[in-house]
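Undergrad: pasting the structure only:
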C-alpha cells in the first residue's frame, strides 16, 4: 500500500505488481454485489504513480500527438502521462459538462444509458491519440470514446488502461483496436 517500494526494472510485469499491490477492493460499491477496484492508494503513492506514468509514457513516446483522459479517473493518469510526453491532454466529459460546441456520443451501460462529449475543436485532423482510463470493464465507455475521437477527425493509436476486468469482455467489444492493460484480472 502507500509507501510500498515502487521502483522497477521497467518490465511490464513489475509495473503490474505495483498496480496490484496498490489496488483495494471496496465491496458493495457503488451498488450491492459489486466489488469496486479502488486505485486511490496508487495515485496517493508518489513513487508508485511515477512508476506507472513512466511506463505508459515510455510505451507511447513518439507514437502519439495527444492524450485523451476519460472522466473522471482517466483525467488523473492522462494528465500525468501527457505532461511526461510533453503533449496536451483532451478531456472526454459526461454530457453537459463542457462549455461551447461539442460532439456527443451515446452508449449503453450495464445499468442504463450514458453520453459523453468533447469540444468540436479538440483535435487537429489526423492527430494520433492515446486514450487513457483507469478500468476497462464492459468496454462501453472506451468504445464510445474511440468513436467520438474519430468523429472529431483524429486517429486512435491505442487505448491504455490500468486495470482490465477480463470477465466482463470489454476487449472483445473494441474489436481490433490496440488495447493495453497494465493488470488484467
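TA: Arrived safely, thanks for sending. Since the structure is predicted, the reported quantities are computational estimates derived from the model, not experimental observations.
Undergrad: alpha carbons only for contacts and neighbour counts from here, please
TA: Noted.
Undergrad: contacts only, for residue 17.
TA: residue 183 (Cα atoms under 8 Å, 6 or more residues apart in numbering).
Undergrad: now the strands for this structure?
TA: Per DSSP state E, the chain carries strands over the ranges 24-27, 35-38, 66-70, 88-94, 102-109, 112-119, 128-136, 155-164, 179-184.
Undergrad: contacts for the third one next, please.
TA: It refers to strand 66-70. 75-79, 81-82, 87-93, 127-133, 145.
Undergrad: swap the cut-off to 6 Å and go again
TA: Residues outside strand 66-70 that contact it (Cα atoms under 6 Å, 6 or more residues apart in numbering) are 75, 78, 82, 87-92, 129-133.
Undergrad: how much does it deviate in direction from strand 112-119?
TA: Orientation check (axes from the mean of the first three to the mean of the last three Cα atoms, to 10 degrees): strand 66-70 against strand 112-119 gives 150 degrees.
Undergrad: another one to put next to it:
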C-alpha cells in the first residue's frame, strides 16, 4: 500500500473551470421551454437544475480517522480523511497557488467520500500515524482551502447571474407564449 501523490505542476487552472462553466449557462437557459418556467413550481425546479449543473460544491476535508493497520516489515497504518464537495476540484489549482518543491504533491481521492493515507511506523501508534498523515496531507488540505475561497466567491456571483438570466428568459417566454 503506497500513497499516490500527484504533482501540482500539471493541474488545470481553477479560472479555466470557471470559464468553462460560464460558457454552459447560455445553452442551459436558452434551451428552456415555456413549460419549464411558465409556473412558479416549474421555474423553481428549472432554476435548481441549472444551478446544480453550474455551481460548484467546494471541497471540505474533515478530521482524519484511524481505520486499520497491518504488518509488512513495519506497521502500515491506514488513515481516512472524509471529505465533501466536487471530486473534480482536486484537478484544479487557484491562480497564484504556491507550494515548495519539497512538497510531496497532492493525494486525489480514490473513493467518493474519503482520501486514504498510509503511514508506515515501526510501532502500532494510531496517534502518531494520524499526525504523520496530516503532515502528508498538508498540500492537499491547502489546495482545498484555497479553492474553497475562490469557489465561494465565484458561486455567489454566478448564482446572481443565473437568477437574472433566468428571470429575463422567463419574461421573454411569457411575452411570446403567455396568456
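TA: Structure received. Computed from a predicted model, the values in this text were never measured in an experiment.
Undergrad: Provide the TM-score value for the superposition.
TA: Here the superposed chains carry a TM-score of 0.27, computed using TM-score structural alignment, normalised by the length of structure 2; 78 aligned residues with a Cα RMSD of 5.0 Å.
Undergrad: strands of structure 2, residue ranges please.
TA: Using DSSP E, strands in structure 2 cover 5-6, 12-13, 60-61, 65-72, 74-84, 92-93, 106-107, 114-121.
Undergrad: look up the closest residue to residue 44 of structure 2, ignoring the ones flanking it.
TA: residue 37 (7.7 Å; Cα to Cα, 6 or more residues apart in numbering).
Undergrad: re the thing from before, possible to save the strands of structure 2 as a markdown table with mean neighbour count and distance to residue 28 of structure 2?
TA: Converted to a markdown table, the strands of structure 2 look like this (neighbours: other Cα atoms under 10 Å; distance: least, Cα to Cα, whole Å):
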| stretch | mean neighbour count | distance to residue 28 of structure 2 |
| --- | --- | --- |
| strand 5-6 | 15 | 34 |
| strand 12-13 | 16 | 24 |
| strand 60-61 | 17 | 28 |
| strand 65-72 | 14 | 41 |
| strand 74-84 | 20 | 26 |
| strand 92-93 | 22 | 24 |
| strand 106-107 | 22 | 33 |
| strand 114-121 | 22 | 32 |
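Undergrad: do you know which of the ones you listed lies nearest residue 139 of structure 2?
TA: Closest to residue 139 of structure 2 of these is strand 106-107 (Cα to Cα; 5.9 Å).
Undergrad: give me the distance between the residue lying closest to residue 36 of structure 1 once chain neighbours are set aside and residue 131 of structure 1.
TA: Distances taken as Cα to Cα, 6+ apart put residue 26 closest to residue 36 of structure 1, at 4.9 Å, once the chain neighbours are dropped. Going from residue 26 of structure 1 to residue 131 of structure 1 by Cα to Cα, to the nearest Å gives 26 Å.
Undergrad: which one's more surrounded, those two?
TA: residue 131 (27 against 12; other Cα atoms under 10 Å).
Undergrad: thinking that one is in contact with residue 159, fair?
TA: Yes. Residue 131 of structure 1 is within contact range of residue 159, at 4.7 Å (criterion: Cα atoms under 6 Å).
Undergrad: OK, contacts around the closest residue to residue 68 of structure 2 other than its chain neighbours?
TA: Distances taken as Cα to Cα, 6+ apart put residue 78 closest to residue 68 of structure 2, at 5.2 Å, once the chain neighbours are dropped. Applying Cα under 6 Å, 6+ apart to residue 78 of structure 2 gives the contacts 67-69, 117-118.
Undergrad: and those residues, which is closest to residue 143 of structure 2?
TA: Of the contacts of residue 78 of structure 2, the one sitting nearest to residue 143 of structure 2 (Cα to Cα) turns out to be residue 117, at 16.6 Å.
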